[in-house]
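K.L.:
how would this look folded up:
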Amino acid sequence: MPASKSIKLNTGAEMPTLGLGTWRSQPGAVEHAVEYALKNGYRNIDTATAYGNESEVGQGIKKSGVPREEIFLTTKLNNPDMGRPKEALEYSLKQLDTPYLDLWLMHWPAPMTKEGGADKSIDWLDTWHEMEKLYKAHPEKIKAIGVSNFSVEYLKRLLSNSEVVPAVNQIELHPSCPQQEVIDLCVSKGIAVTGYSPLGSEGAPLLKNPTVVKIAEKYGVKPGTILISLQANRPNVNVLPKSVTNERILANATIIDLEPADVVELNQIAKTEPFRACHPSWAGWGNLGFTESV
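P.N.:
Here you go, the predicted model:
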C-alpha cells in the first residue's frame, strides 16, 4: 500500500509515520538532532530512559520552537525500573521537561537489576498492570501506553491477561528482520507497529545489498530511502530512522510509494541474509520468544 503520513492508534490519536530515533546517538549530538529535525518537518521523536538522553531530547524540543502539542513524543520504561514504574514515569517527565507523554512503552519484557542481571523476582506482566493503572489514573500525563521488543509469545500472554490493549509495539524492522508474524498479530489486534533500525543498524550490509541498490536506482533515490519507505509502505506501521547529521536527517525524511513487486523482492532478502541488530539474548532472558532465524 502507499506510504502514509500518519497512522491512527487504538486511542484515536494520530502518530506520524516518520519519526526520529535517538538510540545510540552520541551525547552532545542529540539535542541538535532533535532541534534540527523538528525545524525541518519531523513531528515524531522517540527516546528512552535507557538511552541516557531524555534531557537532551527535551532541550532540543524547547530550542526548536515547535509547540509541544504538535509533537508526538515517546519514551520507554527502563528494565531496572520495572519494579517502580510510577517513579520512573516522573523521572522521564522531569528529564524531558514535559507535562505529558504521547506514548510510554515498556522497553523490554525483561526486568533487570541495576547491576545488569535478570531480576527474576519481578514479572513483567505485573509491571504492565501497574502501567495500566497509571495510564487510567493520569490521562493528563500519559496519552497512550504500549510495548517494545515483544514477540508473538509475549504479546499473546499480555493480551490474555490485560485490560488495556497496547497502542504500539516497537520492534526491529528491516528486510533482514521482517518479523511478519509479529506484525500480523498486531494488526489483527489493533496494535500499531513502530519499526526501529530500518537501515539494519550501523555497519549492516543492507545499504549495499544488490536488491536494495537496484530498486533505489529504479526510483532515482538513495538505498536508505528504499529501506525507510519499505516500512512506511506497510499498513499500520511507522518508522524511526536515526541520525544526528543534518544531511541524513533531511534525506531520511524522503518517503516514496513502492510498487508491490518491489516490496515482494525486498522481503525475500531475509531468506538468504537474516540479521538482527538488537538480539535479545542478554541478561539471562534467553531469546524472549524470538527465533534464531529472523
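K.L.:
From now on I want contacts and neighbour counts done on CA atoms only, so please keep to that.
P.N.:
OK.
K.L.:
Now residue 28. Nearest residue, chain neighbours left out?
P.N.:
residue 56 (7.6 Å; C-alpha to C-alpha, 6 or more residues apart in numbering).
K.L.:
Also this sequence, please, to line up against the first:
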Amino acid sequence: MDPLDQPTVGLPGDVRMPLLGFGTWQATGEAGYAAVLAALDAGYRHIDTATMYGNEAEVGRAIQDSGLRREDVFVTTKLPPERVGRERETIEASLRALGMDHVDLWLIHWPPSAPSDSIPMWRELLAARDENLARAVGVSNYGTAQIDELIQATEENPAVNQIRWGPSLYDRQRHAEHRNRGVVLEGYSPFKTTDLADPVLTRIAAAHDVSPAQVVLRWHIDHEIVVIPKSVTPERIRVNADIWHFSLTAGEMRDIDALAG
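P.N.:
Presented below is the predicted three-dimensional model:
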C-alpha cells in the first residue's frame, strides 16, 4: 500500500492522523535515529516522541534525512506535566530539537500531580495550537472525568487521548466514552500487555498467514483506534508495518475483544 493511502482518522481543524504510528520511547541516540529512519523506510508516516524521551533531535534528523516532505509525516510530541507555567518554552524547545516550525499533535503527557494545574496547562496547549505551533492538541493517560473537566472549563475537546491499550485491556465503555466526546483513542504498548501466544491470537494469525503481533495491530486499526508499536529491530519494524493486506472478520474481532474477559 502507498503510505499516503494508509487509513487515517480526522482530528479538529481538518487534520488527518494515520491510524498506524511508530513509538520511540527508549529509542535514543544513534539507535533511535536509525529506528525512525527504518520506520519511515518501512512506510510509517506517523512518529510519536516526547520531551521526556530525550530523542526529539534524533527523530527530527531522521525525518529530514528520509527525504520525505514534512507534510507527509505526522509528528506527535508531549509536554511533561511538571512543566506547568513553562509550556511555551517547552514546545519551542521541542520544535528547535525537531527542526520544525510546528508539530501535528502536542499532548499533556499525563495528568499533573496537582489537579488544579490541568486546566491552565490545557489552556496553554490551546494557545499553542492557535499560534500554529501545533496543528492539534490533546492529552495522554487521562481518565474520562479528567477529560470532562477540560471540556467543561474551555469548551474544547482534546483531539486525542493516548493511553495504554491492547486486547487484554479492551474496554468497550471507555472506547465509547471517547467516541461520544469526539476524542480519538490512541493506544500505546500494544504488545506489553498482550500474551502473543494466546490461542485465540495464534489461531487468527494462522488463518491470515500473519504473526500474532500483526493481528493485534490490525485489531486496533479495525476498531479505528490509533496504535503506535515500537521496536528498534529493522525486521520487526518492517513486519509491524505490513498489516494492510488483510483485515479481521467480525467474529475474529469479537473473539479478540473477549480476551479482556
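K.L.:
Just give the TM-score of the two.
P.N.:
For this chain pair, the superposition-based TM-score is 0.92 by TM-score structural alignment, normalised by the length of structure 2; 254 aligned residues with a C-alpha RMSD of 1.6 Å.
K.L.:
is it true that the residue nearest to residue 28 of structure 1 lies in a strand?
P.N.:
No: Residue 56 of structure 1 is assigned helix when assessed by DSSP: H, G, I helix; E, B strand; the rest coil, not a strand.
K.L.:
what's the burial count for it?
P.N.:
22 (other C-alpha atoms under 10 Å).
K.L.:
ditto for residue 44 of structure 1
P.N.:
24.
K.L.:
dump the residue contacts of the counterpart of it in structure 2.
P.N.:
Mapped onto structure 2 by TM-score structural alignment, residue 44 of structure 1 lines up with residue 46. By C-alpha atoms under 8 Å, 6 or more residues apart in numbering, residue 46 of structure 2 lies in contact with 17-18, 20-22, 73-76.
K.L.:
From those, which land in strands?
P.N.:
Within the contacts of residue 46 of structure 2, residues falling in strands by DSSP state E are 17-18, 22, 74-76.
K.L.:
ok, of those, which one's closest to residue 32 of structure 2?
P.N.:
residue 22 (11.5 Å; C-alpha to C-alpha).
K.L.:
What's the match for that closest one in structure 1?
P.N.:
By TM-score structural alignment, residue 22 of structure 2 lines up with residue 20.
K.L.:
and if you look at residue 208 of structure 2?
P.N.:
Going residue by residue (TM-score structural alignment), residue 208 of structure 2 aligns to residue 219.
K.L.:
Tally up the residues packed near its match, please.
P.N.:
14.
K.L.:
For burial, what's the neighbour tally of residue 67 of structure 2?
P.N.:
Residues lying near residue 67 of structure 2 (other C-alpha under 10 Å) number 10.
K.L.:
so what's the counterpart of it in structure 1 up against?
P.N.:
Counting by TM-score structural alignment, residue 67 of structure 2 lines up with residue 65 in structure 1. By C-alpha under 8 Å, 6+ apart, the residues touching residue 65 of structure 1 are residue 39.
K.L.:
go on, residue 213 of structure 2?
P.N.:
Contacts of residue 213 of structure 2 (C-alpha under 8 Å, 6+ apart): 191, 196, 240.
K.L.:
and with 7 Å instead?
P.N.:
residue 196 (C-alpha atoms under 7 Å, 6 or more residues apart in numbering).
K.L.:
And what about it, helix, strand or coil?
P.N.:
On the basis of three-state DSSP, residue 213 of structure 2 is classed as helix.
K.L.:
What does residue 123 of structure 2 correspond to in structure 1?
P.N.:
Per TM-score structural alignment, residue 123 of structure 2 is aligned with residue 129.
K.L.:
my bad, residue 150 of structure 2
P.N.:
In structure 1, residue 150 of structure 2 lands on residue 158 (TM-score structural alignment).
K.L.:
ok, now residue 102 of structure 2?
P.N.:
So, by TM-score structural alignment, residue 102 of structure 2 is matched to residue 100.
K.L.:
Quick check: its match vs residue 269 of structure 1, distance?
P.N.:
Separation of residue 100 of structure 1 from residue 269 of structure 1 (C-alpha to C-alpha, to the nearest Å): 40 Å.
K.L.:
Stretch 229-237 of structure 2: how far from the chain's middle?
P.N.:
Distance, stretch centre to chain centre, for stretch 229-237 of structure 2: 16 Å (C-alpha atoms, centre = their mean, to the nearest Å).
K.L.:
which residues sit in contact with the match of residue 22 of structure 2?
P.N.:
Residue 20 of structure 1 neighbours (C-alpha under 7 Å, 6+ apart): 44-46, 240-242.
K.L.:
what about the helices in structure 1?
P.N.:
Using DSSP state H, the helices found in structure 1 span residues 30-39, 54-64, 85-96, 124-137, 152-160, 180-188, 210-219, 223-232, 246-252, 260-266, 269-272.
K.L.:
what's the most buried one of the ones you listed?
P.N.:
helix 223-232 (a mean of 26; mean count of other C-alpha atoms under 10 Å).
K.L.:
What residues does the counterpart of residue 220 of structure 2 in structure 1 make contact with?
P.N.:
In structure 1, residue 220 of structure 2 lines up with residue 231, judged by TM-score structural alignment. Contact analysis of residue 231 of structure 1 by C-alpha under 7 Å, 6+ apart lists 237-239.
K.L.:
Nothing else from me, thank you.
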